[in-house]
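okay, here's the prediction I keep looking at, along with the sequence it came from:
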Amino acid sequence: MKNLLLVLLLVSMAQLARAQNNLYAIKGQVKNQQNEVVSFATIAVHAAGDSSLAKADIADENGGFKVGNLKTGRYFIKISAVGFNPFRSPVFELVDRDIEFQPFTVLADTRQLSEVKVVAAKPLIEVQNDKIVFNVEASINSTGLNALELLQKSPGVQVDKDENVLVKGKAGVRIFIDGRPSPMSGKDLASTLKSMNSADIEAIEVITNPSAKYDAAGDLGIINIRLKKNKKIGTNGNLSLGGMFGITPKYNGSVNLNHRDKKVNIFGNYGYNQGAWHNRTLDDQILNNIAYNKTWRGIWRDTSHNAKVGLDYFINSKNTIGFNVNGRVSNHNGGGESQTLIGKRYSAVPDSAILDSRTSNPEKNKNLNVNMNYRYADTTGRELNIDADYGIFTSRGISYQPNTYEFPNSDRPSFSRNFVTKTPVDITIKSIKADYEQPLKKGKLGYGVKLSDVKSDNTFDFFNVLNDAEVRDIERSNNFVYTERVYAAYANYNVSLNKKWDLQLGLRAERTKSLGKLTSYKQNDLDKVDTTYLNVFPSGAISYKLSDNHNLNLNYSRRINRPSYQNLNPFEYRVDELVYSKGNPFLRPEYANNFKLTHVYKGKLTTSVGYWRTRFPAVGLRMPYDASRTYFIERNLDYTQGFSLDMSLATDITKWWNVYVNVSGYTNVWRGDLENGLSFNNRTLAANANAQSTFKLKKNWTIELSGWYNSPYRRIDYNRAMGTVDAGVQKKFMKDNATLKVSFTDVFHTGRGGYHSDYAGVYTNLRFKWESQQLRVNFTYRFGSNEIKAARNRRNGSEDELNRIKGG
């Protein structure tokens, strides 16, 4: 891998050096009438023959400029700067040497306002070539939501009963946080997302068919949760305070600070979230003709601290170095009380036993990520990015499970079975990558390499509580260490064939080496699983502009979804007294082929048709453990395939009324034959939708109505319909620096769902209701400089890199 990185750097530098041969430069300085330097003026060099633009650059803080890579010929210079009249030089000839001019003098524009204030309102949804962007700040009703709730509102995205993120009714999408893949999955990922508040999130990007530049992981693509970063000149920031009031109150607050000058951009933020969330579940199960009717009242308590600090140093107009550190500390305590009525099905005496359980699951999580970045970019389109990342995630969880059995219809005495589970987790992630782009034959060629290394150390300690003492259960205690190393290289080419046709082709290769090592007290035949495989992932897209109002895009990508470390551990985990889960060390990666045809009309109406087929899709099954208990396990089916139809409309009905509507329909088939005659051939036809209406009233008042709906759908289980409607109002004041938002979520109290299933001798009917109806209040105040200097924004390209998904 080191050799590959070295080769890439040498090739990149050679390309940069080659571009300098037989090319020349012009130098100069820009001043005003008082002989003072004019910083960051725009310098544009035009060919004298046809006035076409040859090269452009930005003057430095001392007004100096150097425009290179110019061929011999006749040129003139145009200079523009904020507060000054445009300047045009006489025509000059560049022959066989560099030219240094005397300082150019620009005249002040007396019509210029004393202050230029740029005000831009982002749309709620932006449909771009490779992704859909949900701008969180553009929605009043997103106030106070956590990241998991925001995903539920995002176009084409669902969150199921187990808090898994789905696209088109299927798991497999990869979650990125601020451009970097999250190491968590399952309940750990859900906990992290619930600890992130909307006040700290700028946008959610949904990329269903990423190009070869992005990691191939995630068979349905990538969802990137992009955190806020201020881009304004000077010292500025914002303060946000919020409260949510449902069954119990919840609070959040954040502060964002930024200082930016000619050479340095320093930024940082801090966020705090605290509260308790309530839910209720009814779980009816029939196993071996015995009915288990469980009522669960749960509560999720969470306190989290999030912080980020970073620095960008602009060496000159072409070179930038930077680093950032972000971390999260959270304390969770989930748990609740349940009562399970146990009895024979259709019996005259239905409740032969009653199980009362009280569960407490305190958990402390810590997450720290460090990134170092170097960026080179010149005016010819050559760009080199090098990123090095290091991240750690630690979790210390304990589960207390006291259980009491009572027998109301017999003389049998009650008894207790109490358990304690301790599950520490340590994850370390290291990666380094390099990406280079250059112009080639009227297009742009990109290529790069990446090395990532992940180590996950998971301990599962089980204890029986006997006479108030914890006694380790050696039959169920173990340590599982999973390591995974991925070597990747890619090439990607974009070109405009003519005014109507654009083409993109890419190829990515990834070699994966993984090792799962199990250490347990009892002998286990599956103590080591060693796997190595090489995969190639092609991708491509072709765009056609029919007219100014009609655009077509067809894209394709092959993706992979690797099993999570929890699902590979073959040992058992006790969810509660009657339910277990266990991993499957023989889980295979999922491989998906995705096609999508998109039509865009006037930039407002977007319609797309998609097809996908996935080999070895992993699904969660609920299987019999013994005569009275069940367990969950992930298994590979043979394949799943489906079609989708998506329509999005974002338009202004009037000057004061804006509407956004997204409707997604899809059909899926799930096919697989497992042992013991268990077979699945399930089909579904389903849809989901979300919509928002925004009414802009006088005196900076805004009203918003929004909602989302998921129809019933089927994978292995039959999932019930879900949906909510929200209403909110916003008022801006104090010269638009302060914003007050008030919203009422789940107006009609429809936030509920569930599923039922019947296979392998286990019948399940589950319904749940969460604390979805809340009054949410948020106050935001922006302070400091509000100016955006266009010259500085053009000079610095770090924002473009930070707003892209960087696969590492």
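That came in fine, so what should we check first?

from here on, just use CA atoms for contacts and neighbour counts.
Will do.

once you drop chain neighbours, what's closest to Ser338?
Once flanking residues are discounted, Ser338 sits nearest to Trp296: 4.3 Å by CA to CA, 6 or more residues apart in numbering.

which of the helices or strands spans the one you found?
Here Trp296, judged by DSSP states H and E, is contained in strand 290-314.

list the residues that contact Lys513.
Neighbour list for Lys513: Glu484, Arg485, Val486, Asp530, Thr531, Thr532, Tyr533 [criterion: CA atoms under 8 Å, 6 or more residues apart in numbering].

try it again with 7 Å
By CA atoms under 7 Å, 6 or more residues apart in numbering, the residues touching Lys513 are Glu484, Arg485, Val486, Thr531, Thr532, Tyr533.

compute the distance between the fifth one and Gly186, please.
Going from Thr532 to Gly186 by CA to CA, to the nearest Å gives 24 Å.

repeat that for the second one.
Arg485 sits 21 Å away from Gly186, going by CA to CA.

tell me, how many residues neighbour the nearest residue to Phe463 once chain neighbours are set aside?
In space, and not counting its chain neighbours, Phe463 is closest to Arg472: 4.2 Å by CA to CA, 6+ apart. Residues near Arg472, counting by other CA atoms under 10 Å, number 16.

put this next to the previous one:
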Amino acid sequence: TVNYRNKIFNAFANAGIGNGAGFNNMTFFSRLNGMVQDEVNNTNNDFSSNNYRAGIDFFLGKKHTIGLLVSGGDNQRNNRLYNRITLAPENTPALIDSILVANSRAENDRSQGTYNLNYRFDNAQGRTLNIDLDYGAYRNGSYRYQPNQYYNADETVPLTLIVNSFDTPSDIDIYTFTTDFEDKLWDGTIGAGVKYSKVVSDNLFLVYDEPNGLPVRDDRRSNKFLYDEQVYAGYVNYARALGKKWQFSAGLRAELTDAQGDLQAFLPELEEPPVMFDYLSWFPSAGLTWEVTEQHTLAISGGRRINRPDYNVLNPFNNQMSQLSYEKGNPFLRPEIVNNLELGYTLSHRYNLKLAYSKTTDQITRLIAPDEVDPRAGFITWDNLASQTILGLSVSAPVQIAKWWNAYFNGSASHINNQADYGDGGMVDVQAFNYTIFQQHTFDLPWAIKGEISGYYSGPGVWGGVFLYESNWGLNLGLQRKFLKERLNVRLAADDIFYETGWDGYSDFNGLYSYGGGRWDS
């Protein structure tokens, strides 16, 4: 890291490199279409990365600043995947029909660069103007080689071999223009701004059959997906004090979205029309704070917001772990609209209690469902729930137990209700209660060493639309000491020392029951 500053400009830069290795192990037991499947999916990976960030600010007098910021990086990751599925009839699960082994290898290269040009005006009396021009370029390359080898029941005789490879590059460009203005008005502060963003996503999905070791492109499965999104937004908000004990704020944001997803097939008979989205949305918000006494504060706030799907989950390509197990995106995903209301209480400016209610329309979620073509296959996809309703309570408290011992406690509990009807038996009617307890303890130890113990416990709950998970917990330890007048910080940490962080649970949706669990190098 380098930094230089004088009266005219300030310049800085930093860079870093890294490498490492990891693993991710998952198991699934599934029932679908009269069959049972016992699946093991283990992944080992190694990676290397580099990143950089540099910027310069020019001071054009006391009120004006122009800045330029550049950042980026590269990441290379190699994965080795072991996938094994045992197939048997559901009425006689001990009589194995066949075994599928798909030992794959994957190479992933990612690079990104972001560029920001900023102008800021500040008269030091409450009036500010901020203008940003941003551009981000994201380039992803991915190649996977996957042999699918079927064996007999005792895995001694090879049966059918199906070899595929997948070449799936993706380019994403994001352009953004933002202007924010703020000034004093009627003993309060008014803010207003506009934003324009454009996203262009170009994705290629090339599938190759390799029956004799030579790749031959499968034009029925290969395609191209183009996504173009433009968002025009504007907002205004106002905040002021109402007397000595009340604070009020209100705002309104409008967004006009124009988006198109175009899945282009390599064969004319497979062509489909583009998916078009064009809508105007309004998002009001308001808040009121009452300082009852110096030690007691009440606050209420409400609002409406939009959450758009990530661009990668709009991509309809099949990310295949084996011939019978894959993940795919959904180009028909709609953004989710969240309406929320919160009531908060603060004691002594330290202890917080919050009651929250939210109802989300078109909640974006992941679902596990059977394949429509192959009765043996299942896949993970993204879809919209009709609604998700959450009622939650949270408390937090920092506590000094002794002069050398400080603690922080946080607890939360919520009730979730997911509802959807996709037709043909695809119903979602799931209710779940979840609670989480987190605590962190820091200690002043001899020789200027600081110690830390932190951990959490999470009760059962629901993830996504229908996946009901079991409880899990984790415990972390750390030691820290500073040297060279606190300019050098040395830290030793051990996370999840009992290796209990992970997930276990089940999904029962649209004729596919699946129980699974996963662990990683936590």
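Thanks, I have it. Predicted model, so just to flag it, every value in this text is computed and none were measured.

TM between them?
Here the TM-score for the pair of chains, by TM-score structural alignment, normalised by the length of the second structure, is 0.95; 517 aligned residues with a CA RMSD of 1.8 Å.

so stretch 223-236 of the second structure corresponds to what in the first structure?
Stretch 223-236 of the second structure corresponds to residues 478-491 in the first structure, going by TM-score structural alignment.

stretch 103-114 of the second structure now?
The alignment of stretch 103-114 of the second structure onto the first structure (TM-score structural alignment) spans residues 358-369.

list the contacts of the matching stretch.
Contact with stretch 358-369 of the first structure is made by 325-338, 390-403, as judged by CA under 7 Å, 6+ apart.

ok, 8 Å please
Defining contact as CA under 8 Å, 6+ apart, one finds that stretch 358-369 of the first structure is touched by 325-338, 389-403.

any of those buried? List them.
Buried by 16 or more other CA atoms under 10 Å: 325-336, 338, 389-403, out of these.

which ones among these lie within strands?
325-336, 338, 389-403 (DSSP state E).

please report how far the corresponding residue of the second structure for the residue nearest to Ser338 of the first structure lies from Glu500 of the second structure.
Mapped onto the second structure by TM-score structural alignment, Trp296 of the first structure lines up with Asn41. As judged by CA to CA, Asn41 of the second structure and Glu500 of the second structure stand 19 Å apart.

what does Thr293 of the second structure give?
Thr293 of the second structure is 44 Å from Glu500 of the second structure, by CA to CA.

now do Ile8 of the second structure
54 Å.

the more surrounded of these two?
Between Ile8 of the second structure and Glu500, counted using other CA under 10 Å, Glu500 has the larger neighbour count: 15 against 11.

quick one, what contacts that one?
Counting by CA under 8 Å, 6+ apart, Glu500 of the second structure makes contact with Asn472, Trp473, Gly474.

go again with 10 Å.
When contacts are counted by CA atoms under 10 Å, 6 or more residues apart in numbering, Glu500 of the second structure touches Tyr457, Ser471, Asn472, Trp473, Gly474, Leu475, Arg519, Ser522.

three-state assignment of the residue in the first structure that it lines up against?
When the first structure is aligned by TM-score structural alignment, Glu500 of the second structure is paired with Thr750. Assigned with DSSP: H, G, I helix; E, B strand; the rest coil, Thr750 of the first structure falls in the coil class.

look up how far Gly728 of the first structure lies from Thr750 of the first structure.
Noted for Thr750 of the first structure: a distance of 17 Å to Gly728 of the first structure, by CA to CA.

with adjacent residues omitted, what lies nearest to the counterpart of Phe266 of the second structure in the first structure?
Counting by TM-score structural alignment, Phe266 of the second structure lines up with Tyr521 in the first structure. Distance criterion CA to CA, 6+ apart; nearest residue to Tyr521 of the first structure, sequence neighbours excluded, is Ile474 at 5.5 Å.

surely the one you found touches Lys522?
Yes: when contacts are counted by CA atoms under 10 Å, Ile474 of the first structure is listed as touching Lys522 (6.9 Å).

ok but Ala190 of the first structure is inside a helix, no?
Yes: per three-state DSSP, Ala190 of the first structure lies within a helix segment.

now stretch 406-414 of the second structure: buried residues?
Asn406, Ala407, Phe409, Asn410, Gly411, Ser412, Ala413, Ser414.

what's the separation between the residue positioned nearest the centre of the second structure and Asp134 of the second structure?
Of all residues in the second structure, the one closest to the mean position by CA atoms, centre = their mean is Asp310, 8.2 Å from it. Per CA to CA, Asp310 of the second structure is found 19 Å from Asp134 of the second structure.

just Phe205 of the second structure next, same as before
From Phe205 of the second structure to Asp134 of the second structure the distance is 29 Å (CA to CA).

now do Tyr151 of the second structure
Counting by CA to CA, the gap from Tyr151 of the second structure to Asp134 of the second structure is 54 Å.

and Glu327 of the second structure, by the same measure?
32 Å.

same question, Ala15 of the second structure
Counting by CA to CA, the separation of Ala15 of the second structure from Asp134 of the second structure is 21 Å.

just give the nearest non-adjacent residue to the equivalent of Trp405 of the second structure over in the first structure, would you?
Using TM-score structural alignment, the equivalent of Trp405 of the second structure in the first structure is Trp657. What sits nearest to Trp657 of the first structure in space, not counting adjacent residues and going by CA to CA, 6+ apart, is Phe695, at 4.7 Å.

secondary structure element holding that neighbour?
strand 679-696.

where does that strand end up in the second structure?
Taken onto the second structure by TM-score structural alignment, strand 679-696 of the first structure occupies residues 427-444 there.

how about stretch 449-456 of the first structure?
Aligned by TM-score structural alignment, stretch 449-456 of the first structure falls on residues 194-201 of the second structure.

and the matching stretch, how far from the first structure on average?
For stretch 194-201 of the second structure, the mean deviation from the first structure after alignment is 0.7 Å (mean CA distance after the TM-score superposition for the first structure).

so what does whichever strand or helix holds Ala493 of the second structure touch, helix or strand wise?
Using DSSP H and E, Ala493 of the second structure sits in strand 488-494. Applying 3 or more CA pairs under 10 Å, 6 or more residues apart in numbering; DSSP states H and E, we find strand 488-494 of the second structure packed against strand 449-458, strand 472-483.

quick one: buried residues of the shortest one?
Of the residues in strand 449-458 of the second structure, those scored as buried under the neighbour-count criterion (16+ other CA under 10 Å) are Lys450, Gly451, Glu452, Ile453, Ser454, Gly455, Tyr456, Tyr457, Ser458.

helices or strands next to it in the packing?
Packed next to strand 449-458 of the second structure, using 3+ CA pairs under 10 Å, 6+ apart, are strand 405-421, strand 427-445, strand 472-483, strand 488-494.
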